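**Q** Generate a structure from the sequence data that follows.
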Amino acid sequence: MTLTALGIPRRMLTFTLDGAETRVPEDTTILDACRAAGTDVPALCHGDSLAPRSTCRLCVVEVEGSPALVPACSRRAEPGMEVRTATERVRHSRRTVLELLASSVDLSTTPGVAGWIEEYGADPDRFGPVAARLDAEPRVDNDLFVRDHGKCILCRRCVDVCGDQGQHTFAITVSGRGHDARVTVEHDAPLTDSACVYCGNCLDVCPTGALSSRSEFDGRVAGTWDESVQTRTNTVCGYCGVGCGLTLHVQDNGIVKVTAPQDDPVTRGNLCIKGRFGYQHVQNRG
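**A** Below you'll find the model as predicted:
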């Protein structure tokens, strides 16, 4: 058992963040240190409950002595390290990454991206109409959730949470290479013919909306989905005695989606099919 598991505090270390002396516990990533200090560093592939993959490269920063920019989500802070998060070199890298991503996939349902594009002066249209944009039709093959490859940035967070960092179902993986790479199930079959158990945990970790609940997808298509008016209420699932925490998303006096709080001590952001999708009986007014 580790010291942190026993609750023994970690030692503190000191490093320089944008010219200011910063103290953080050992083993803290630069990204977590930035967020604790109130420094905004964009990131898409980072998930609090998942090991960092350093895939999207939006969170890169300059570290004194390093010839290349380093991903803040996976690089640990070290004593005496000097980190700069907003140099022109960093801004140019983030601007280019945003342009490449936004020109190749649909980021319209990705939280925060519109503000980052404006902040860094990114121009996704500068690559022209011949840019290799993935215009794939959403795959609607079941009643619970939808796969929209046209919004997928291949961050692999869904693969991780379905695999050894979450559900241990291993129903999905990345197949193909280069522009043909896709998140798929075995033999690229319909989801109903795969090993998927419909826990929906992949929905919560998807940063772009490439995976969404059927209720959200249908609401967006109909033009009725409006997160700005939705309320969120934390409660406990009543299907069994485990006591999983739920967050009910309510719009027009009806539950439209269920998610799991990442800081819930029981679920750590994970749910089963009943907890996530079995809410219709709550609002059955017949």
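
**Q** From now on I want contacts and neighbour counts done on CA atoms only, so please keep to that.
**A** Noted.

**Q** what's the closest non-adjacent residue to residue 60?
**A** Closest residue to residue 60 apart from its sequence neighbours, by CA to CA, 6 or more residues apart in numbering: residue 71 at 4.2 Å.

**Q** To check against the first, give me the structure of this:
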Amino acid sequence: MRRMAPPARINVDRRSCPPFCRVFRGASGLGLVEDSPPDSRIEGATPLAPVVGAPYPTESMSVTAGGRIVLGWGEGVARTILIPDLAQAFDRRPPGLTDALGAADANAALLHAADGWRAVVLPSMGDRLADLGEGPVAISPDGLKIAAAGDGVIVEMTLADGSELARHAGRASCLVYTGAGELQLGEPGVVRMASGGEVVVGVHDDGTVGVVGDDRRWTPPGLGEIRNVGVSADGAWTAISGTEAVAVVRATDGAVAARIAGATAIGMVAGGRIAIGGTWGVALLGTPEDTQ
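**A** Sure thing, here's the model as predicted:
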């Protein structure tokens, strides 16, 4: 891992735009331009405006430390990016990096690479536990415990030293900890889960999304294949990353508050702002008032 001085900023065009938009590069820098709104939009949703940008390729991200650190990854590099100035604290380049999962309220995360999952501390991404297997895995919001599945057994352990806390027989398609630190197992057909407070949102293998325990499901409009999902601290909103666009939607019914094409990563960060990323870098979006 390396600590690096922040590179030059990406120039941003701070003009505000309706929240149904796409990323573009113009003469004034990285900006947003209005796009066709989805039918399931929330009327009167707040406009968005770029606040700051940085040139770290960010194909996906996980928001950690109460929204103060974004763990972003792309092109084989994981980075800890500090909110709100988007300064890079550290980077790490494990061979075969494919995924990451941060603790919502703590400086801890899980990284997946060619040698399986490992637990790291943030922002340095130094190892705490290695050889966690291929998973699935989960990390509690407070960063104190993790769960790893393998060989028909799911083991919960402390992040500090790997001491076993509990052992459960069975298999799961995915795992998640609730805000109260309770482990939930994904039901058949659920490929990814995320939690905010006591609300757990699941992504199903048919591309639909819904709150776990609620029979209602909805299809995110125009995002392409879903790569990642996050839930706001109060459980009200879901941030969804797709191969073609990203969105913030109401968790209960999928009504769209924002959809941004040309980005593949999104997270809800401290200060009520949104971080987005793509091969072009990472940007922090706020309301028009944030750019004054």
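
**Q** TM-score of the superposed pair?
**A** The TM-score (TM-score structural alignment, normalised by the length of structure 1) is 0.26; 129 aligned residues with a CA RMSD of 6.2 Å.

**Q** Residue 100 of structure 1 versus the residue nearest to residue 60 of structure 1, what's the distance?
**A** 17 Å (CA to CA, to the nearest Å).

**Q** try residue 23 of structure 1
**A** Here residue 23 of structure 1 is placed at a distance of 35 Å from residue 100 of structure 1 (CA to CA).

**Q** the more surrounded of residue 71 and residue 100 of structure 1?
**A** Neighbours of residue 71 of structure 1 and residue 100, each counted by other CA atoms under 10 Å, are more numerous for residue 71; the result is 24 against 20.

**Q** That one and residue 32 touch, don't they?
**A** No. The pair residue 71 of structure 1 / residue 32 is not scored as a contact, 11.8 Å apart, by CA atoms under 8 Å.

**Q** What's the local residue count around the spatially closest residue to residue 22 of structure 2 that is not a sequence neighbour?
**A** Nearest residue to residue 22 of structure 2 in three dimensions, chain neighbours excluded: residue 261, at 4.2 Å (CA to CA, 6+ apart). Neighbour count for residue 261 of structure 2, taken as other CA under 10 Å: 22.

**Q** And residue 23 of structure 2, by the same measure?
**A** Neighbour tally, residue 23 of structure 2, other CA under 10 Å: 21.

**Q** for residue 118 of structure 1, same thing?
**A** Counted with other CA under 10 Å, residue 118 of structure 1 comes out at 11.

**Q** part of a helix, is it?
**A** Yes. Assessed with DSSP: H, G, I helix; E, B strand; the rest coil, residue 118 of structure 1 lies in a helix.

**Q** List the contacts of it.
**A** Listed by CA atoms under 8 Å, 6 or more residues apart in numbering, residue 118 of structure 1 has no contact partners.

**Q** swap in residue 217 of structure 1?
**A** Under the criterion of CA under 8 Å, 6+ apart, the neighbours of residue 217 of structure 1 are 145-146.

**Q** which SS state does it fall under?
**A** Assigned with three-state DSSP, residue 217 of structure 1 falls in the helix class.

**Q** what about residue 254 of structure 1, neighbour count?
**A** Residue 254 of structure 1 has 14 nearby residues by other CA under 10 Å.

**Q** An error on my part: the question was meant for residue 257 of structure 1.
**A** Residues near residue 257 of structure 1, counting by other CA under 10 Å, number 20.
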